[in-house]
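Participant: using only what follows, build the 3D model:
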Amino acid sequence: MEKYSQFRDRGSGIAPFFPISSTPAGIYLPVHIFLFLFKLPFFVTVATTYFLFLQWFPLGSLFKKAILWMILGIPGIWWIDLQIDGVKKGSLAKKHEGRIPQPSSIIASSFTSPIDSLYLAAIFDPIFTVSYPHTRQVRRISLLGAILRALSSPQDQPPKSAKLTDLKTLLVENPQRVVVVFPECTTTNGKGILPFSPSLLTTPAQTKIFPISLRYSPPDITTPVPRHYWSFIWNLLSQPTHCIKVRIAEVVYNTSKPTDHATEKKDRYLTNFLDTLGEDSAMTSSTDTLTSLSDQPAEVNPEEKRILDKVGEALARLGRVKRVGLTVKDKAAFVEAWSKKRR
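Facilitator: Next up, the predicted model:
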């Protein structure tokens, strides 16, 4: 693993992109094979039927949630360890209704496995979004898209054909829905929290942001390396049971005042253009300036950074992990190096 030392966080030594190996089955390997072969037909049948047909019918949220719980139950994901900041177990229904996400609120979730989206859909029936490191806008996706996203390669920029929006617009258009944001932009193995996308900064000031950490036991159903479909299915179905540890932090509000980035970028462009005026390469320089501006991370002011840090620190505390400095670009470089090793 020394050759991958550049993909460890310099401060903590944490490696958030390495896959987590399963515990060797040993003499229980025949049992694991039996469980896998027994569960696979049921899992494939129910999941395929739902995502190809039933999700398109007006069956109602309750019926759809029941099917999603069936999909979770077949692999043995039936033990949910739920803890909420400031709430004693058993007292939530009495006087703490505002401690869990409600319609017109935002969930800022950790991102480690396809099960993240499946669980959140079974509980909250939310709208799922994709965030990117260099823009405050998000792309709306379906539940299946969110599941596949956890098994896909990291994307530093949105596709050219992607239809982007922002969280404020989504909330206005869907006042009866919860919106899920994965601010880390790509999956990890759950051992660290990556730097956040600025997409959360488009949340209206009065809207509640709920940091939610999802952790798994055993943790081998996390998918930090993309396209490992078969190993994920094997780890999911060959175990007798899985536990989800759900931690919900106290509400965070976006109290920051946004910077006028359009004016700022325009002023920077004009300054660079005037500096190069009269040179033979003026046209080329101005074009390069525009390109470089579009490639830079979306800038945030100190107050906005404080809001993102508050949500990031909440997720790190809930998951009992540390925040790391590795980015989506580092993840892409790791995936490329890891793929070469496997070949």
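Participant: rest of the way, CA atoms for contacts and neighbours
Facilitator: Fine.
Participant: surely Ser286 is within a helix?
Facilitator: Yes. Assignment of Ser286 by DSSP: H, G, I helix; E, B strand; the rest coil places it within a helix.
Participant: what strand or helix carries the closest residue to it other than its chain neighbours?
Facilitator: Nearest residue to Ser286, sequence neighbours excluded (Cα to Cα, 6 or more residues apart in numbering): Phe273, at 5.6 Å. Assigned by DSSP states H and E, Phe273 belongs to helix 261-275.
Participant: show the contacting residues for the closest residue to Ser110 other than its chain neighbours.
Facilitator: Of all residues not flanking Ser110 in the chain, Ser213 sits nearest, at 5.2 Å (Cα to Cα, 6+ apart). By Cα atoms under 8 Å, 6 or more residues apart in numbering, the contact set of Ser213 is Ser109, Ser110, Lys245, Val246, Arg247, Ile248, Leu315, Leu318, Gly319.
Participant: Lys95: which of those residues is nearest?
Facilitator: In terms of Cα to Cα, no member of the contacts of Ser213 lies closer to Lys95 than Ile248, at 16.3 Å.
Participant: one more, so I can put them side by side:
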Amino acid sequence: MEKFSQFRDRGTQIAPFLPINGSNSTVQGAIGLFLFAFRLPFFLCLSISYFLVFQWLPIGSFIRKAWLWSILLSSGVWWIDLQVEGVRKGSLFKKSNKLPRPNTVILSSFNSPLDAIYLAAIFDPVFTASYPTTRKVEHISLFTAILRAFSKPCLSPPKGATLHTVASLLKSNPTRTVVVFPEATTTNGRGILRFAPSLDTTPAQIAIFPMSLRYTPADVTTPIPETYFATMYNLLSRPTHCIRVRIAEAIYNKLEKETPDYGQLEDYHPEGSETDEETRLLSSSSSDTVTDEKSPLDGGEQQSRLSEKGGEALARISRSKRLNLGVKEKISFVEAWGKNKR
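Facilitator: Down below sits the predicted model:
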């Protein structure tokens, strides 16, 4: 893949947009084909019935979560390796404040359509889509979140999309968690991209939990758009899959003043005790939409303090590196990949 070397991070030489292909022998290939043919009817039946029927019925969150777990089990996801930062083994039930809960925010990695299914099966959250050119987010459904894992990256929201601040979504959904994918596009899980500024509208008192999801085998990640069949085959043809979930300690948006009106975050000002540099970082992301192509929110090196903290936490728990790559580079990569395939 030397022809795509320009899309490697210069500092680490990590290529987060290249697909990961599993190696199979002839015997493994035959077993995989059998497993795919055997699991496919169950997987499609469970998935189609949920998204067409059961998600619209007033059946309660417990039954919906159980159905989503059935979808994961039918695809071979039998093992979940969960680790929570700052919690000893066997004492998690005593540390409920270390886990995401209603009226908090999950800062999640974005590698695979399984991300959304797992988060829905555990937390039943409000899903959002982030964009590098705006601080606001788009409220999306679980099915749309799954499709976004296969979608081409976008710098700006689609025409006609309704945007919200994170704070307004928390206010309108007080009993649920809000999930933000600040990388704004999928990777192969080998690095952390530059964040979109979507976290910057989170109120100062709201806990933000960085969460990393990594997969073994890693070929169920979808850095290449529209790889529907290949991803489904990789998912259903493996005997088992393991999801390694890492949750960091909560971080807070300390540059935002607390206010009872969640809908007016654009009028916030930094605390008087903050330094001039922090004031400059906050003011650089104060506008909702960024129009200058050279703006820090659209491909530059400068990010808000909260994005820096979130990126560092996500890189730490996932044991990966932060990269100086983002959505703009992913768009260029997808164009180059398409030309190479043709």
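Participant: tm score of chain vs chain?
Facilitator: Taking TM-score structural alignment, normalised by the length of structure 2 as the basis, the two superposed chains have a TM-score of 0.88; 313 aligned residues with a Cα RMSD of 2.1 Å.
Participant: helix or strand: which one has the residue nearest to Ser110 of structure 1?
Facilitator: strand 209-217.
Participant: what segments of structure 1 are strands?
Facilitator: Using DSSP state E, the strands found in structure 1 span residues 77-84, 106-109, 127-131, 138-141, 164-165, 179-181, 192-193, 209-217, 242-248, 322-323.
Participant: where along the stretch 51-200 of structure 1 do the helices fall?
Facilitator: 61-73, 92-95, 114-124, 143-149, 167-173 (DSSP state H, counting those that start in this stretch).
Participant: okay, the ones you listed in CSV with distance to Phe53 of structure 1 and mean neighbour count next?
Facilitator: CSV is the format used below for the helices of the stretch 51-200 of structure 1 (distance: least, Cα to Cα, whole Å; neighbours: other Cα atoms under 10 Å):
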stretch, distance to Phe53 of structure 1, mean neighbour count
helix 61-73, 12, 17
helix 92-95, 35, 10
helix 114-124, 17, 21
helix 143-149, 13, 19
helix 167-173, 26, 17
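Participant: Ala196 of structure 2 touches Glu183, doesn't it?
Facilitator: Yes. The criterion here is Cα atoms under 8 Å, and Ala196 of structure 2 meets it with Glu183 at 6.1 Å.
Participant: so for the two, which residue has more residues nearby?
Facilitator: Ala196 (30 against 27; other Cα atoms under 10 Å).
Participant: residues in contact with the more buried one?
Facilitator: Ser130, Tyr131, Pro132, Thr133, Thr134, Arg135, Pro182, Glu183, Ala184, Leu297, Ser307.
Participant: need the contact list for the residue most central in space within structure 1.
Facilitator: Centroid-nearest residue in structure 1: Phe182, 2.9 Å away (criterion: Cα atoms, centre = their mean). Neighbour list for Phe182 of structure 1: Ala108, Ser109, Ser110, Phe111, Thr129, Val130, Ser131 [criterion: Cα under 8 Å, 6+ apart].
Participant: swap in 6 Å and give it another go.
Facilitator: Neighbouring residues of Phe182 of structure 1 by Cα atoms under 6 Å, 6 or more residues apart in numbering: Ala108, Ser109.
Participant: re earlier: would CSV of the contacts of Ala196 of structure 2 with distance to Trp69 of structure 2 be doable?
Facilitator: CSV is the format used below for those (distance: Cα to Cα, whole Å):
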residue, distance to Trp69 of structure 2
Ser130, 26
Tyr131, 30
Pro132, 32
Thr133, 35
Thr134, 34
Arg135, 33
Pro182, 25
Glu183, 26
Ala184, 26
Leu297, 37
Ser307, 32
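Participant: overlap between the residues you listed and structure 1?
Facilitator: Here is what carries over to structure 1 from the contacts of Ala196 of structure 2, by both residues aligned by TM-score structural alignment, their matches' Cα atoms under 8 Å: Ser130, Tyr131, Pro132, Thr133, Thr134, Arg135, Pro182, Glu183, Ala184.
Participant: nearest residue to the last one other than its sequence neighbours?
Facilitator: In this structure, Ala184 of structure 2 finds its nearest non-sequential neighbour in Ser130, 5.1 Å apart by Cα to Cα, 6+ apart.
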